[in-house]
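> Structure for the following, please:
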Amino acid sequence: MSGWLHILRGDAPLIVALPHTGTDLADVAGQFRSPWIARRDADWWVDRLYAFAHDMGATTVRTAISRSVVDVNRDPSGASLYPGMATTELCPTTDFDGAPLYVAGGPDAGEIARRRETWFDPYHAALTAEIERLRAAHGRVVLYDAHSIRSHIPRLFDGTLPQFNIGTNGDASCDPALTAAVAAAAGPDQVVNGRFKGGWTTRHYGRPGDGIHAIQMELAIRGYMDEPDVPDEANWPPAFDPARAAPLTAVLADVLAACLAFARQGA
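Have a look, this model is predicted:
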């Protein structure tokens, strides 16, 4: 564990990655137009939502750095994960609603390279090391990339997002049996490879033929906290309430249990 990179190791064949729960604006906080806006699109409380994962033997890897500083779930080459659709960059210059993040412009190429070297590369070195450690002991390893997002963001998607959004890069990042098991555990309010097909983590690490199965879960935030129609500094983020989140947590426990059952079938 470093000041910003948190790894809790388990011995089960499951890694839960938490790339967007961080709110630390690091040494660039003064460049943002508003610290609140720079933090607004975090995956709020997802690390608390999955706090039970370690009790199941899972390994968790989390960065405390805000996605507005550097998004560790974007292609480091700068290529869009969703060509032709609205999205954000490796070092985002706008928030999810399209509003500018910076007082003036944004980071230049040199600054983007610095942020990648300082935070992106160590995060992925840690993920790689944990995958290799567990893959040496197990026939299969599941990498579960955990996310959440507001239920309504017109710039990114129409209407209301399903509660559970499962991404497998069009069935390329994991065995279809894992997708089916996760979908069954999630229940009816879900979609597979809908608006969110998996970010760079899922696409980069998922190699089913090598025993590494990567799957992304994007949750609509309404499932675990009361979501205001219009987030503002007075109401966002709502405090995490374990009792309010308990029904969703129970479903997520079933989802991770399904991931473990799948992984152990390959033992």
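> Only C-alpha atoms from now on, for both contacts and neighbour counts.
OK.
> which residues in the stretch 101-250 of the chain form strands?
Under the criterion DSSP state E, counting those that start in this stretch, the stretch 101-250 of the chain contains strands at 141-149, 164-167, 190-192, 212-220.
> how far out from the middle of the chain is the third one?
Read that as strand 190-192. Taking CA atoms, centre = their mean, to the nearest Å, one finds the center of strand 190-192 at 16 Å from the center of the full chain.
> follow-up on the earlier one: how about the strands of the stretch 101-250 of the chain in a markdown table, adding mean neighbour count and distance to P231?
Converted to a markdown table, those look like this (neighbours: other CA atoms under 10 Å; distance: least, CA to CA, whole Å):
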| stretch | mean neighbour count | distance to P231 |
| --- | --- | --- |
| strand 141-149 | 24 | 12 |
| strand 164-167 | 26 | 21 |
| strand 190-192 | 19 | 24 |
| strand 212-220 | 26 | 15 |
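> Kindly reformat those as TSV containing distance to L252.
Converted to TSV, the strands of the stretch 101-250 of the chain look like this (distance: least, CA to CA, whole Å):
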stretch	distance to L252
strand 141-149	10
strand 164-167	10
strand 190-192	13
strand 212-220	10
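> Alongside the first, I'd like the structure of this one:
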Amino acid sequence: MTPWLFHEGSTPLLISMPHAGTSLTPEVEAGLTDRARLLPDTDWHIPALYAFASAMGASILQANYSRFVVDLNRPADDTPLYQSATTGLFPDTLFDGEPVFRPGQEPDKAHRAWCLEQVWQSYHQQLADTLAAIKARFGYALLFDAHSIASVIPRLFDGRLPDLNIGTNHGASCAPAVSEALRACCEAQSAYTWVINGRFKGGHITRAYGDPANHIHAVQLELAQCNYMDETPPFAWQEERAAALQQVLKSLLETLVTSARAVEESHAR
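So this is what the prediction gives:
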């Protein structure tokens, strides 16, 4: 099993999908609880949801392994990203607090070291190499980190999550003009609720690679899953809801591309 799938595009935009994978190593699969075997914390159907993006010229990097193998959006040293409840590099609890593994059945340190080297490092090397190649070609690069999550998880946030949760690491991962353009794009529609730098401000990928001073603009989008799928097993895709959401996602991606291009062109003058 290769750790990731990659499609090379023709524009400065790279879409990263670190939590879309569902494959498990034998060592991880053997220890999962019955509930965890359903892979409830997966970013279900994200590749299908963004299938239109390849026609826009985006490069796409998609993880193959489940986050229960190793979480690609956490730092390698497992430093917590949020002060509130969260999950780590090697998750031992589900988002709702239930255990991922049966008692004493967690993968051992040797296997987790293998996952870190062969899965985590591999994904991040491809991510870094792709951004470097895009920047060498265009003079700048755009990273859109695509995520989704159940709309109600009391352990992680109060009430129902907004539909569109944009994270820019408090404005540090992209130019201010890019963030403002995304805000205007959200304000121009009324079908979906939204927030910028709310509960989800961007995970490790957004924080580590977003560097607008170095001409790399990164944005994370966390979607409430109820807008395109069923949030209970078997987590079925809902075509009508997904099609409506895709129109807004396309507008957001187009806004990211055009606003970043304007920023970079102004710098070049």
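> right, and the strands of the stretch 101-250 of the first structure - which one's nearest R67 of the first structure?
R67 of the first structure lies closest to strand 141-149 among those, at 11.9 Å (CA to CA).
> Which strands or helices does that closest one pack on?
strand 14-18, helix 46-49, helix 121-135, helix 200-205, strand 212-220, helix 242-265 (3 or more CA pairs under 8 Å, 6 or more residues apart in numbering; DSSP states H and E).
> Looking at the ones you listed, which is nearest to Q31 of the first structure?
Closest to Q31 of the first structure of these is helix 121-135 (CA to CA; 22.3 Å).
> quick one, what contacts the closest residue to V263 of the second structure other than its chain neighbours?
Distances taken as CA to CA, 6 or more residues apart in numbering place A177 nearest to V263 of the second structure, at 7.1 Å, with adjacent residues excluded. Residues near A177 of the second structure by CA atoms under 8 Å, 6 or more residues apart in numbering: 259-260, 263.
> same thing with D226 of the first structure?
With CA under 8 Å, 6+ apart, D226 of the first structure has these contacts: P238.
> between the contacts of A177 of the second structure, which is nearest W114 of the second structure?
A260 (37.5 Å).
> do you know how far that closest one is from I216 of the second structure?
9 Å (CA to CA, to the nearest Å).
> what residues are shared contacts of these two?
Listed as contacting both A260 of the second structure and I216 by CA under 8 Å, 6+ apart are L142.
> how many neighbours does E187 of the second structure have?
Per other CA atoms under 10 Å, the neighbour tally for E187 of the second structure reads 12.
> any idea how far it is from G202 of the second structure?
For E187 of the second structure relative to G202 of the second structure (CA to CA), the value is 20 Å.
> Likewise for F144 of the second structure?
For F144 of the second structure, the distance to G202 of the second structure - CA to CA - is 10 Å.
> and for those two, which residues touch both?
Common neighbours of F144 of the second structure and G202 (criterion: CA under 8 Å, 6+ apart): 219-221.
> of these, closest to G167 of the second structure?
Comparing these against G167 of the second structure with CA to CA places Q220 closest, at 4.9 Å.
> Aligned to the closest one, what sits in the first structure?
Per TM-score structural alignment, the equivalent position to Q220 of the second structure in the first structure is Q216.
> I'd say that match and Y144 touch.
Yes. In terms of CA atoms under 8 Å, Q216 of the first structure counts as a neighbour of Y144; the distance is 5.8 Å.
> counterpart of L252 of the first structure in the second structure?
Taking TM-score structural alignment, the alignment pairs L252 of the first structure with L249 from the second structure.
> right, and A17 of the first structure touches Y144 too?
Yes. Taking CA under 8 Å as the definition, A17 of the first structure is a contact partner of Y144 at 6.1 Å.
> G159 of the first structure matches what in the second structure?
Residue pairing (TM-score structural alignment): G159 of the first structure is matched to G159 of the second structure.
> L94 of the second structure versus that match, what's the distance?
Distance from G159 of the second structure to L94 of the second structure, by CA to CA: 18 Å.
> More neighbours: these two, which one.
Under the neighbour definition other CA under 10 Å, G159 of the second structure and L94 were set side by side, and L94 has more, 18 against 10.
> Enumerate every residue touching that one.
By CA under 8 Å, 6+ apart, the neighbours of L94 of the second structure are 36, 40-41, 87, 100.
> again, only this time at 7 Å
When contacts are counted by CA atoms under 7 Å, 6 or more residues apart in numbering, L94 of the second structure touches 41, 100.
> With adjacent residues omitted, what lies nearest to T94 of the first structure?
Nearest to T94 of the first structure is P100, by CA to CA, 6+ apart, at 4.3 Å.
> Map the one you found across to the second structure for me.
So P100 of the first structure corresponds to P99, using TM-score structural alignment.
> quick one: its match and D92 touch, right?
Yes. With contact defined as CA atoms under 7 Å, P99 of the second structure reaches D92; the gap is 5.9 Å.
> Do you have the helices of the stretch 1-150 of the second structure handy? List them.
26-31, 46-49, 109-115, 121-138 (DSSP state H, counting those that start in this stretch).
> Cool, thanks, signing off.
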